[in-house]
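Q: got a predicted model here, sequence first, then my questions.
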Amino acid sequence: MGTDTKSDAKTTVSVIASVLRHDLPASLVVFLVAVPLSLGIAVASGAPLAAGLIAGVVGAVVAGSLGGSAVQVSGPAAGLALVVAELVSRYGWRATCMITLLAGALQVVLGVFRVARAALAASPAVVHGMLAGVGVAIALSQLHVVLGGSPQASAVENLSQLPRQIADNHGPAVLTGLLTIAVLAAWTRLPQRLRVVPAPLAALLTAAATAWVLDWDVTRVDLSASLGEWSAPLWPQGDWHGIVAAVVLVALLAGVESLLCSVATDKLHDGPRANLDRELTAQGAANVVSGALGGLPVAGVIVRSTTNVRAGARSRWSTILHGLWILLFAVGLGWTIAFIPMESLAALLVFTGVQMVNVGHLRNLRGHGEVPVYLVTLAGVVLLGLAEGVLFGLGLAALLALRRLAWVRVSARPEPCGRRWHVLIDGSLTFLGVPRLTAELRAIPAGAAVDLDLNIDFMDNAAFEALHAWRQEHERGGGTVSIDEIHDEWYAMAASGAHMFPAKTPPRAPDRWWLPWSHRRRRHSTGSVPVAALPGQAPQSGAGLPAGALTGLPVVTPSGLPAGTLTDPAAETGAVPDLLAGAREFHHRTAPLIRPVLHGMARRQQPSHLFITCADSRIVPNLITASGPGDLFTVRNIGNLVPRRGALPSDDSVTAAIEYATHELGVRTITVCGHSGCGAMAALLGGGEGTRELPSLGRWLRHGNHSLARFIATDGDGGGGDDGGSGHRDGNGGPLDRLCRLNVIQQLENLRTHPRVDRLVRTGRLELVGLYFDIAAARVHVLDRPPAALAPR
């Protein structure tokens, strides 16, 4: 079979056109951002200026061409500046290059063994805290350079010496740095059309031009000298334990930052998702090359990646091209860097360091209780060092995770009647919760009847032994204990000697939540294990609600403002106890399971079905379709009727729902669901005898006359048979059930009298479905429409 050369040529032309239209302009924008940041990070790292540009070129070309992310930009990262600075001071620059090379080789090995996903297990609070701590440390050290001084050995010394540094008179050099910071801060507030030039480049150009025009005495840098002094990496001298630790630290920090950047970048575009293992391998290859050429460690960087996506990049060509622009700049225009004051580069780093402390991360972490991890990591990085801060953060994150996994809430309180006690145990019941458990249980007086609710997702042997021993002792003292396991049956399985799985099980819905109130579990007055009355059995007498069953139910005013909680059933005049008890059960059992789902759809509904069914109390749409919140846009009325367009008496409620569902919600299906034994259809068959005292109902049932006429015609010519013309036979061939089925078919035709519905059906954008629910058999049937039902009548 020959190849389609025309198709290949067309694809190649399309790719080239996309690169020229989208990736080329984006690469120029990223290039203008990358050059100042690469130079500044080299300054903060104590490395030659050329090292920053080398890392920028290698990260762009090597990691960009081999990486697993199409739009991520790699280069020297501010998050590694502290580590590199410490390595340079301890081993020297050439040895630091060898450490970078070895770290890259380790990353390649990790990528080959596909361990990239494991890096995502690092707590985001630790990562954000680490970056914030690095930002604070960089800002403190470079602020001394802005003020005309020199960075101190540690962040604590930088902070303690800052007042003296500020008090000294520094002359024009200080004005250069302050002018740079002012331009950076003001640039984001300018109109979009004036921000074509990136803020870092605009700030450096402004400061350099001002210093040159006013002839300020500032510190200049010389890139040509560092470019001409290249030498091969040197093996580090010293304790090999420290060297290995340095290699591992650089590899892990650069790898984790790159992978997290890939995940974050994926959220910014709609293109192909990143291959993390391939990305880690590419980062390793880039670090091998960068270390061999005398460059800084390479990592994926979020600032340049975000700039790349927002500039319109579509493929990896933008990343690669921006590296080539950096190379051309270093070779052909490197002499222009001599015009940039060192104080301006330091000011750029101060501004960048402050931006690394993202307050938005604190807001996100606060909802998960991880702010302490963030703050401990930040403080550890600033006060002790990068590795120490990260270890402290990871340790605290592990402790908090253990605390959450072992969290348990135990409450024991007497019921208002005073004769019974209610005990609730929530969470994970482990040996860590045994002291709290036994303390609460000891407060229950001997001989009391106890209702014990176990809402737990795990129980270890120590907890079971403590609970079981208390139960035996309490029952020997004349008391009773009724245990209701809301989640899995951990206690019952342990008591029977069954094998207990060590892992937690996923939550499941409360047992028999679908039963009517009259069949729900009721507690005997003797305090025995609760039982449920099965269908066909007589339910237990009484309302089935113990005193205090409504306690804790939220109460609001008619305006929606909270007004405390309901503490006494008698306080709610005219309220149905079963209804309020059901709401309390929802809050207690179902709400914690479904809250995350409802929270995600709180602002918008996107149902796929308009579901029209009868108001009959035995029909529960979500139950018979196994659907959940947000799936069905439901209309219920007597007889599941759909008034024909222009029919009298007019009714806008059903038509309004149809218009809203098809126009605003864009539903794909309209379902009409009838059911056996429908009272509305019985009234039609009876000629309206039962509706004489119900005039509104009689007028409404006129919308069912077409169904009745269809039934008479079908029954008269024998077309109904046993299936009522529906194509379904289930043994229910009585006149009423046949009319119930035919009524569904007729309502589907009535829907076609509405122009918008008919147009959507004809174009294939909407489907009409008929369902019939046999109540006695608990079966849902799909009704086949006969050929006559294909067009509106």
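A: Looks like it came in fine. Every value quoted in this text rests on a predicted model; they were computed, and no experiment measured them. Residues are numbered from 1 along each chain as shown.

Q: rest of the way, CA atoms for contacts and neighbours
A: Fine.

Q: so which residues of the stretch 551-700 of the chain form helices?
A: Assigned helices in the stretch 551-700 of the chain, in chain order: 577-585, 591-600, 621-624, 652-663, 679-685, 695-700 (criterion: DSSP state H, counting those that start in this stretch).

Q: likewise for the stretch 101-250 of the chain?
A: So, for the stretch 101-250 of the chain - with DSSP H, counting those that start in this stretch - the helices run 116-119, 124-146, 155-167, 172-187, 199-213, 223-227, 240-266.

Q: now those as a markdown table including mean neighbour count and distance to residue 66?
A: A markdown table is the format used below for those (neighbours: other CA atoms under 10 Å; distance: least, CA to CA, whole Å):
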| stretch | mean neighbour count | distance to residue 66 |
| --- | --- | --- |
| helix 116-119 | 16 | 15 |
| helix 124-146 | 26 | 25 |
| helix 155-167 | 15 | 37 |
| helix 172-187 | 20 | 34 |
| helix 199-213 | 20 | 28 |
| helix 223-227 | 15 | 26 |
| helix 240-266 | 20 | 14 |
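
Q: right, and those - which one's nearest residue 338?
A: Proximity to residue 338 (CA to CA) singles out helix 223-227 among these, at 7.1 Å.

Q: pick the most buried one from the helices of the stretch 551-700 of the chain.
A: The highest mean neighbour count among the helices of the stretch 551-700 of the chain, using mean count of other CA atoms under 10 Å, belongs to helix 679-685: a mean of 21.

Q: packing partners for that one?
A: Counting contacts by 3 or more CA pairs under 8 Å, 6 or more residues apart in numbering; DSSP states H and E, helix 679-685 is packed against helix 705-716, helix 735-752.

Q: can you lay out the ones you listed as a markdown table showing mean neighbour count and distance to residue 471?
A: Listed next are these as a markdown table, based on neighbours: other CA under 10 Å; distance: least, CA to CA, whole Å:
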| stretch | mean neighbour count | distance to residue 471 |
| --- | --- | --- |
| helix 705-716 | 17 | 63 |
| helix 735-752 | 25 | 54 |
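
Q: ok, which of the ones you listed comes nearest residue 6?
A: That would be helix 735-752 among those, by CA to CA, at 48.0 Å.

Q: immediately after that closest one, which helix or strand?
A: Moving toward the C-terminus from helix 735-752, the next helix or strand (DSSP states H and E) is helix 755-762.

Q: need the next SSE after that following helix, C-terminal direction.
A: Past helix 755-762, the next helix or strand by DSSP H and E is strand 767-774.

Q: between that next one and helix 755-762, how many degrees?
A: Relative orientation of strand 767-774 versus helix 755-762 (axes from the mean of the first three to the mean of the last three CA atoms, to 10 degrees): 100 degrees.

Q: one more structure, for comparison:
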Amino acid sequence: MTESGYTNTKRDWRSVLRHDFPASLVVFLVAVPLSLGIAVASGAPIAAGLVAAVVGGVVAGALGGSVVQVSGPAAGLSLVVADLVHTYGWRATCMITLMAGLVQLLLGVFRVARAALAVSPAVVHGMLAGVGVVIALSQLHIVLGGQPQKSAVENLLELPSQIMNNHGHAVMVGVITIAVMLVWNRLPRLRAVPAPLAALLIGALPASVLGWDITRVDLTGGFSSLQGPVLPAGDWHAIVSAVLLVSLLAGVESLLTCVASDRMHSGPRADLDRELTAQGAANVISGALGGLPVAGVVVRTTTNVRAGARSRWSTVLHGVWVLLFTLAFGWAIMLIPMEALAALLLFIGVQMVNVAHVRNLRGHGEMPVYFVTMAGVVLIGLAEGVLIGLGLAALLALRRLTWLSVQVRPDAGCWRVVVTGSLTFLGVPRLTDSLRAIPAGSAVELDLHVDFMDNAAFEALHAWRLEHERTGGTIDIDELHDEWYSAAVSGTRMFPAKSPFRHDRWWLPWAYRRSGPPSGEVGPDAVPAAAVADAEAVPDLLKGTREFQRRTAPLVRPLLTRLARGQAPSHLFITCADSRIVPNIITASGPGDLFTVRNIGNLVPRHRMAPHDDSVMAAVEYAVGVLAVRTITVCGHSGCGAMAALLGEVPPAPAEWEAVFGTDFPSLRGWLRHGRHTLARFVASESAGDDAGPLDRLCRVNVIQQLDNLRSHPRVDALVRSGKLELSGLYFDIGSASVHVLHQERFTPVPELRAAAGTG
């Protein structure tokens, strides 16, 4: 081994001992109680949950495609397993788990893992929420000292009578366990011990000391009590369906967790095909040893990352600790009350109904899929609920893909019809109904802004055109996108796929349009920084002007011809010279709307302040005196380099900006003296209740100060006092692309309003 190789190996082991070893202990302490509880919810032997935890940690951890994902028994599969145990028996269920693992291995070999990501997350989250509700309802009966019913509906109907009965000690254990789960993480000094473990220990303590009448966990015989799998007996169609259901549910949950884990750490990215193969191997081994199905689990993965794990050693070691603990201290597990495990499962079931997921889905219009899937799982069954959710998701996707807007309105002596979207047979009823409102013999301007037109839509549109022209009407058709209609009239064959819109990315920087962001992404990581840094400014500028002349100039020429006589802007807009701030984009304004002043830090020098500068006030005087603008807006932004310089936090630049504007930046240093009132105001301001960092707080304080600076000029102050001029402040958060408006020295986000699609 070379010296450098030895050094790297030594460094790797130090990292394992420093980060992964302690993280594995934390995950182990979380995994044991969860594995026991999931085994109980699945109707399986208690030891089966521990076997799955060991195999998931050692096998899936060592072979998997993610360095931080933790696999083991999953609550989301407990309903399927419970139904299989009831139908085929436990040993046959183990064989179904083994065969499901073989299916996953086969899918991993053929590298189809990415296809699993096509499943709508709304269906997955809805399924998990439904499973959580079913688990919570069934375990609530055990916590109350009773027995769960056969279905969630029966559990719900029997709940009032169950609550009315006196259950004594069982209820006390459950209440103590749930109370500990609720308050444990709110006690900072106790967080070193995971809440599930603490809840079971504290719940078991009074039961043991006071001799309460409870049911204990049965782990008699430990791992040796488990028997090998046997072939299930029954309809082979149902058995094959069960194998596919287990493999797909476990695989999809594992892959989605794997994708989510990539967002939690900065290490190597996950290999999904390798992860699916590892999950298959783990399920084959777990089924052969008599364990539960294995899948990647979000709770344990999140715990692993938060505990500081850096490599797969944490996952592997946690499985080793579960094995050693069960062999050496299996007797301690038998002291845990079943009611405490039921209370733990009840708490987990409630947490599976994740409000954050509902909030995220709301913005994408997928809440119906979530709630329908959840209701289907609770009221009908897991497989049926998932199928219903997938069907609804497919229908909604089809509706979005075939979205069509038809607007019909009178316009200067003619009728204007604007058709936008995908013009298919599904939109023909809306199209014909809208066109029926146009009087016979009238002049019509038809704008087709469609990315696809099928034959049914073409025939309906063409038949209407011929009939309208027969009655003396005229139709001027303008296809703003591809010429689907013209091609169909001439008999030209069009490519059957939908075509991309031409002008949907006009606002992208040159580097993005030149090289194209990978996978259609638009963001700070979509194009490598080197690609932007190496951009040749002059060629791109000339290319941009040519693109303007070819595409945009014909569209805006009529407007600019009218504006050529003079300007009448309504706003004076003062903002930073930062290249990421584009006033016309963030205000959705066009030519002639804004009279704009840009400088470093969007600063406005105070009246008679040294060093003297007339450039900003010259623009202000011209705007209010000649152009008669009614509003002056100062717009700041997040991460402003000028504000960073005032704080001494200079962003990366040549020679660190000469140690904060040294000899090579005399003009810049002099200009930033106009920001000293901002800095003084920032120092004197309160930061309580503000989650932003110092830099972004200073950027917002700067907007408020510049508005005060404007009032220091007598002419501006007089106009404001007379009500002839209004001052306003905006703050643009670059990272979230959100605009905040100033109101009584506080910034509030501008709400996102959805425009309703025209329906004719």
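A: Structure's in. What do you need? Owing to the predicted nature of the structure, the values given are computational and were not obtained by experimental measurement.

Q: hang on, the earlier thing: for residue 158 of the first structure, find the nearest of the helices and strands packed on helix 679-685 of the first structure.
A: Comparing those by CA to CA, helix 735-752 comes nearest, at 76.6 Å.

Q: now that closest one and helix 705-716, what's the angle there?
A: 130 degrees.

Q: from the contact counts, what lies against helix 735-752 of the first structure?
A: When contacts are defined as 3+ CA pairs under 8 Å, 6+ apart, helix 735-752 of the first structure sits against strand 669-675, helix 679-685, helix 705-716, helix 755-762, strand 767-774.

Q: save the ones you listed as JSON lines, and put in distance to residue 455 of the first structure too.
A: Formatted as JSON lines, these follow (distance: least, CA to CA, whole Å):
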{"stretch": "strand 669-675", "distance to residue 455 of the first structure": "37"}
{"stretch": "helix 679-685", "distance to residue 455 of the first structure": "42"}
{"stretch": "helix 705-716", "distance to residue 455 of the first structure": "51"}
{"stretch": "helix 755-762", "distance to residue 455 of the first structure": "48"}
{"stretch": "strand 767-774", "distance to residue 455 of the first structure": "35"}
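
Q: and what about the residue nearest to residue 261 of the second structure when sequence neighbours are not counted, helix, strand or coil?
A: Of all residues not flanking residue 261 of the second structure in the chain, residue 69 sits nearest, at 6.5 Å (CA to CA, 6 or more residues apart in numbering). Here residue 69 of the second structure is recorded as coil under DSSP: H, G, I helix; E, B strand; the rest coil.

Q: residue 69 of the second structure -> the first structure?
A: Using TM-score structural alignment, the partner of residue 69 of the second structure in the first structure is residue 72.

Q: how about the contacts made by that match?
A: Contacts for residue 72 of the first structure (CA atoms under 8 Å, 6 or more residues apart in numbering) come out as 64, 261-262, 265, 300-302, 304-305, 308, 316, 319.

Q: let me have these in a markdown table, extended by distance to residue 19 of the first structure and secondary structure.
A: Formatted as a markdown table, these follow (distance: CA to CA, whole Å; DSSP: H, G, I helix; E, B strand; the rest coil):
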| residue | distance to residue 19 of the first structure | secondary structure |
| --- | --- | --- |
| 64 | 15 | helix |
| 261 | 23 | helix |
| 262 | 21 | helix |
| 265 | 20 | helix |
| 300 | 22 | strand |
| 301 | 22 | coil |
| 302 | 22 | helix |
| 304 | 18 | helix |
| 305 | 17 | helix |
| 308 | 13 | helix |
| 316 | 9 | coil |
| 319 | 11 | helix |
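
Q: residue 605 of the first structure is nearest to which of the helices and strands packed on helix 679-685 of the first structure?
A: helix 735-752 (23.1 Å).

Q: would CSV of the helices of the stretch 551-700 of the first structure with distance to residue 426 of the first structure be doable?
A: Formatted as CSV, the helices of the stretch 551-700 of the first structure follow (distance: least, CA to CA, whole Å):
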stretch, distance to residue 426 of the first structure
helix 577-585, 15
helix 591-600, 11
helix 621-624, 28
helix 652-663, 41
helix 679-685, 45
helix 695-700, 49
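
Q: what's the closest of those helices to residue 135 of the first structure?
A: helix 591-600 (33.7 Å).

Q: corresponding residues in the second structure for the closest one?
A: Using TM-score structural alignment, helix 591-600 of the first structure pairs with nothing in the second structure.

Q: next one: stretch 448-465 of the first structure
A: Using TM-score structural alignment, the residues of the second structure aligned to stretch 448-465 of the first structure are 442-459.

Q: and the matching stretch, how far out from the chain's middle?
A: Its chain's C-alpha centre and that of stretch 442-459 of the second structure lie 36 Å apart, by CA atoms, centre = their mean, to the nearest Å.

Q: just stretch 148-158 of the first structure next, same as before
A: For stretch 148-158 of the first structure - counting by CA atoms, centre = their mean - the centre lies 41 Å from the chain centre.

Q: can you give me the end-to-end distance of it?
A: Taking CA to CA, to the nearest Å, stretch 148-158 of the first structure runs 13 Å from one end to the other.

Q: out of the helices of the stretch 551-700 of the first structure, which is closest to residue 126 of the first structure?
A: Set against residue 126 of the first structure and scored by CA to CA, the helices of the stretch 551-700 of the first structure come closest in helix 591-600, at 24.8 Å.

Q: need the contact list for the residue mapped onto residue 427 of the second structure from the first structure.
A: Residue pairing (TM-score structural alignment): residue 427 of the second structure is matched to residue 433 of the first structure. Counting by CA under 8 Å, 6+ apart, residue 433 of the first structure makes contact with 406-408, 463.

Q: any chance of those residues in a markdown table, plus secondary structure, distance to residue 204 of the first structure and neighbour count?
A: Shown next, in a markdown table, are the contacts of residue 433 of the first structure (DSSP: H, G, I helix; E, B strand; the rest coil; distance: CA to CA, whole Å; neighbours: other CA atoms under 10 Å):
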| residue | secondary structure | distance to residue 204 of the first structure | neighbour count |
| --- | --- | --- | --- |
| 406 | coil | 54 | 17 |
| 407 | coil | 53 | 15 |
| 408 | strand | 57 | 20 |
| 463 | helix | 65 | 22 |
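
Q: can you tell me which of these lies nearest to residue 648 of the first structure?
A: For the contacts of residue 433 of the first structure, the residue nearest residue 648 of the first structure by CA to CA is residue 408; the value is 61.7 Å.
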